[in-house]
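[1] sequence plus the predicted model coming up.
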Amino acid sequence: MSHYLLVHGAWEESRAWEDVTPVLEQSGHRVTALDLPGHGANMQPIADMNMGNYIKTVIDAINDIGEPVVLVAHSMSGSVVSQVAEQVPEKIERLIYVAAFLLETGGTVLEAMQSDSGEFLPSIIFSEDGSYATLPEETLRNAGFHDVSEQVIQRFLPLIVEKQSTEPFMSPVAMTAEKFGTVKKTYIRTTIDRVTTPDLQDRMIENWKVEQVHNLVSGHFPAFSVPQKLAELML
């Protein structure tokens, strides 16, 4: 059996995985869902919500677990786990990207979003100094939660972080074929996604060798809309 380490995306927190975790556990796996700095139970100042601290938090969690993990990323955290895998490839059994940013070396999440035709980026509200961004509820509903039931939306809306640091979106990633490239990868492609559109996901899948690609009829938050199906694809 494997130990799954689940990493949430931007504006999210560890409880975003709470409907996925039981399915993995029922299959006999161990599961840890962590909060990145500035999210959930790990609240930090905006300045500490940066890529370096995100990466360190994940590596620390892997070291605490003490065995190789299946490292799962949603959305923005794809850029985080890729760089974790570059630093500790021997500690990762497999990487799973859930509608997540699988970038080329030197790329940024923001550049990938700017290259996309989705309706999400233009709706984000940036602070005057550009240090953080907020998501209007209307944007979440229209771009992110369009296939999520109202009952589930009401459960997860309170978990959304008000202010998301922009630094991780603008931080270039750095990976090599010799390290990151050796880690097995699975991509779960969300086919009705309005945040990372299928076209953007297809382009990112081409950036690196991906052993498995699964199509999932879901918007950007399959952990909310179809958690059972998502978990089954992660097994």
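    Noted; the coordinates are in hand. Numbering: from 1, shown residues only.

[2] only C-alpha atoms from now on, for both contacts and neighbour counts.
    Fine.

[3] need the contact partners of stretch 27-42.
    Around stretch 27-42, the neighbours that count as contacts under C-alpha atoms under 8 Å, 6 or more residues apart in numbering are 1-8, 11-15, 17, 21, 24-25, 43-46, 48-50, 53-54, 57-58, 61, 159, 161.

[4] second structure follows, compare the two:
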Amino acid sequence: MTRFVFVPGAGSDSWFWHLVTPRLEAAGHDVLAVDLPWADERAGLPEYVDVIVEAIRAAEAASSDAPPQSPVLVAQSMGAFPAVMVCERLPVAELVLVAPMIPAPGESAGTWWENTGQGAAMRAFAREEGRDPDAPFDEVEVFLHDLPAALVAEGAEHEGTVPADVPFASVWTAERWPDVPTRVIAGRYDRLFPLDFVRRMSRERLGVEPAVIDTGHMTALVRPDQLAELLLVP
């Protein structure tokens, strides 16, 4: 049995993983999906790390009759920032970053966008798809374009929380990437973090080639079967 710990992206919650969770549980694994206090103006990345670490320790205590194990930490989008910091606090068997903001030591989530050239990559992909690269940001067009209508309606009941400014100002104060096996999973049609952009970031910052799923940014909702399959095959 493997314990998978899911970390959501900015403004999202544990519901984001609700289609992947039963697939992993059916395969005999344990799943812990964490909620983060995105709207709390007093909470930054260190506080998010505390929440994740405490949730993992509580799960370990609840299963004290089982042999201790290091979890597989799976993080979506901005969730990569606190997830990589958790690896400095607890033993982690593997870190899996899905449609991620891949941080660099000494970087904040706020400076990441300009540092990586995300804006230019996003506009280039919009032109490639025949969309207006200078159109105002549209959450539906960027995030929900490939979600089934039923999921869009269900997701409306779990409306995303507008993240506070604090986590974007928090800096990952580390000298290097933690010594943890790391994988990246990218969406072929991700309009926020286009595939070529994620490939470049994965190679430059981690030296790894991302696995690719035919989806946009919301991989766990659009292709839960494929994502579960990738998680189950190291």
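    That came through fine. What you see is a predicted model; the values in this text were computed from it and never measured.

[5] TM between them?
    Once superposed, chain against chain, the TM-score is 0.81 (TM-score structural alignment, normalised by the length of the second structure); 206 aligned residues with a C-alpha RMSD of 1.8 Å.

[6] please check the contacts of stretch 27-42 of the first structure and keep the buried ones.
    Neighbour-count burial (16 or more other C-alpha atoms under 10 Å) applied to these gives 2-8, 11-15, 17, 21, 24, 46, 49-50, 53-54, 57-58, 159, 161.

[7] narrow those residues to those in helices?
    Among those, the members falling in helices (DSSP state H) are 21, 24, 53, 54, 57, 58.

[8] how near is residue 209 of the second structure to residue 182 of the second structure?
    For residue 209 of the second structure, the distance to residue 182 of the second structure equals 10 Å [C-alpha to C-alpha, to the nearest Å].

[9] residue contacts, the residue most central in space within the first structure?
    With distances taken as C-alpha atoms, centre = their mean, residue 74 lies nearest the centre of the first structure, 2.0 Å away. Shown in contact with residue 74 of the first structure (C-alpha under 8 Å, 6+ apart): 7, 8, 9, 97, 98, 99, 100.

[10] next one: residue 19 of the second structure
    Neighbour list for residue 19 of the second structure: 220, 221, 224 [criterion: C-alpha under 8 Å, 6+ apart].

[11] quick one: map the last one onto the first structure.
    Using TM-score structural alignment, the equivalent of residue 224 of the second structure in the first structure is residue 227.

[12] my read: that match touches residue 24, true?
    No - applying C-alpha atoms under 8 Å as the test, residue 227 of the first structure and residue 24 come out as separate, 10.5 Å apart.

[13] give me the number of residues near the residue nearest to residue 152 of the first structure when sequence neighbours are not counted?
    Of all residues not flanking residue 152 of the first structure in the chain, residue 224 sits nearest, at 6.8 Å (C-alpha to C-alpha, 6 or more residues apart in numbering). Around residue 224 of the first structure there are 24 other residues, counting by other C-alpha atoms under 10 Å.

[14] Three-state assignment for residue 224 of the first structure, please.
    What DSSP: H, G, I helix; E, B strand; the rest coil gives for residue 224 of the first structure is helix.

[15] with adjacent residues omitted, what lies nearest to residue 68 of the first structure?
    In space, residue 68 of the first structure is closest to residue 91, 4.3 Å off (C-alpha to C-alpha, 6+ apart).

[16] next one: residue 41 of the second structure
    Distances taken as C-alpha to C-alpha, 6+ apart place residue 164 nearest to residue 41 of the second structure, at 5.4 Å, with adjacent residues excluded.

[17] and that neighbour, which of the three is it?
    coil.

[18] counterpart of it over in the first structure?
    Residue correspondence to the first structure (TM-score structural alignment): residue 164 of the second structure is matched to residue 165.

[19] would residue 75 of the second structure count as being in a helix?
    No - read with three-state DSSP, residue 75 of the second structure is strand and lies in no helix.

[20] residues in contact with the counterpart of it in the first structure?
    Matched to the first structure by TM-score structural alignment, residue 75 of the second structure sits across from residue 73. Residue 73 of the first structure makes contact with 6, 7, 8, 9, 81, 95, 96, 97, 98, 100, according to C-alpha under 8 Å, 6+ apart.
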